[in-house]
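Participant: coords below, sequence missing:
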């Protein structure tokens, strides 16, 4: 697949995400740290309330970051279209995510005019020790 062009840079996507979620505490809002055509890296700083019994980061936190990473990737490529919405999220939990900053790498499997499908890989320890993988589909408004 030919990689689409970026319409927003890192600062532009972070500003757009802050505008899209004005009630989110700043510390809870993941930050885009790197963008390239067809790819995005975002980080959610580790904080209280992220752990489940057993001392690993909870599934809802992992799922939220996967969805947010896909949304950030899409916005970086389509621009200010905040009404893009999740239509599917399939999550594969691979191992417990140990306490620490939560990282997500998102890439396109497909970016069309009406739909985008993203592959998202998540980890805390190392990119070589994935905690989860998600396939996230978004509907893009016409």
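Facilitator: Looks like it arrived, so ask away. Keep in mind that what you see is a predicted model, and the values were worked out from it rather than measured.
Participant: Please count neighbours and contacts with C-alpha atoms only from this point.
Facilitator: Fine.
Participant: what comes up buried for the longest helix along the chain?
Facilitator: Ranked by number of residues, the top helix in the chain under DSSP state H is helix 59-78. Across helix 59-78, burial judged by 16 or more other C-alpha atoms under 10 Å covers 59, 61-63, 65-78.
Participant: cool, and stretch 97-113?
Facilitator: Buried-residue list, stretch 97-113, by 16+ other C-alpha under 10 Å: 97-100, 102-108, 110-111.
Participant: next, the one to line up against it:
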């Protein structure tokens, strides 16, 4: 399915990171584990800087850590394309785990499949390792609150 091709970002990756740090500071605490790397028309790239805190026994990055990366990808897309409304929320997220991910940078390549007035549907390909193999793939939906002057964070 091709991504929606008429989308233009309203925030940069730097602005998305600053907004997430202000409205969701507990995401990264004192570490920068999750971050937006790039925002482009119709999508974004996010990263998990996975270290020992993200590993389950056996040296594999945990499913909850990869699930969080998928959710952060959707959040970065909705913030950067629908506007800086921190009250946008996940309404659905499905993930398939393909192969083991080890500690190190894990990137999520997110694309918006449909952006409407109240919902955004996206998918994200999560890749890791020297060859950039897909370790997980997710699809999700974000609910976008109605536009009001009092719920926009700038």
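Facilitator: Looks like it came in fine. This is a predicted model, so every value here is computed, not measured.
Participant: Mind telling me what element residue 16 of the first structure is part of?
Facilitator: helix 10-20 (DSSP states H and E).
Participant: For that helix, which outside residues touch it?
Facilitator: 24, 29, 31-35, 72, 75-76, 80, 82 (C-alpha atoms under 8 Å, 6 or more residues apart in numbering).
Participant: How many neighbouring residues does residue 37 of the second structure have?
Facilitator: 18 (other C-alpha atoms under 10 Å).
Participant: Now check it against the first structure: what is it aligned to?
Facilitator: Aligned by TM-score structural alignment, residue 37 of the second structure pairs with residue 33 of the first structure.
Participant: Its match should be in a helix, yeah?
Facilitator: No - read with DSSP: H, G, I helix; E, B strand; the rest coil, residue 33 of the first structure is strand and lies in no helix.
Participant: Tell me the spacing between it and residue 59 of the first structure.
Facilitator: Computed as C-alpha to C-alpha, to the nearest Å, the residue 33 of the first structure to residue 59 of the first structure distance reads 23 Å.
Participant: One more: residue 79 of the first structure?
Facilitator: 29 Å.
Participant: so where do the strands sit in the second structure?
Facilitator: Using DSSP state E, the strands of the second structure run over residues 34-40, 43-50, 55-56, 60-61, 89-97, 104-115, 119-128, 133-143.
Participant: looking at those strands, which is closest to residue 10 of the second structure?
Facilitator: Residue 10 of the second structure sits nearest to strand 34-40 of all these, at 9.4 Å, using C-alpha to C-alpha.
Participant: buried set for stretch 131-142 of the first structure?
Facilitator: 131-140.
Participant: Can you get me a residue count around residue 51 of the second structure?
Facilitator: Neighbours of residue 51 of the second structure (other C-alpha under 10 Å): 14.
Participant: Who are the contact partners of it?
Facilitator: Contacts of residue 51 of the second structure by C-alpha under 8 Å, 6+ apart are 103-104.
Participant: where's it relative to residue 69 of the second structure, distance?
Facilitator: The value you get for residue 51 of the second structure to residue 69 of the second structure, if C-alpha to C-alpha is used, is 14 Å.
Participant: what does residue 24 of the second structure give?
Facilitator: The value you get for residue 24 of the second structure to residue 69 of the second structure, if C-alpha to C-alpha is used, is 14 Å.
Participant: Just give me the residue closest to the centre of the second structure.
Facilitator: Closest to where the C-alpha atoms of the second structure average out (C-alpha atoms, centre = their mean) is residue 73, at 1.0 Å.
Participant: What count of nearby residues applies to the residue nearest to residue 40 of the second structure when sequence neighbours are not counted?
Facilitator: Closest residue to residue 40 of the second structure apart from its sequence neighbours, by C-alpha to C-alpha, 6 or more residues apart in numbering: residue 9 at 6.5 Å. Using other C-alpha under 10 Å, the number of residues around residue 9 of the second structure comes to 19.
Participant: which residues does the equivalent of residue 9 of the second structure over in the first structure contact?
Facilitator: In the first structure, residue 9 of the second structure lines up with residue 6, judged by TM-score structural alignment. The contact partners of residue 6 of the first structure, by C-alpha under 8 Å, 6+ apart, come to 36-38, 76-78.
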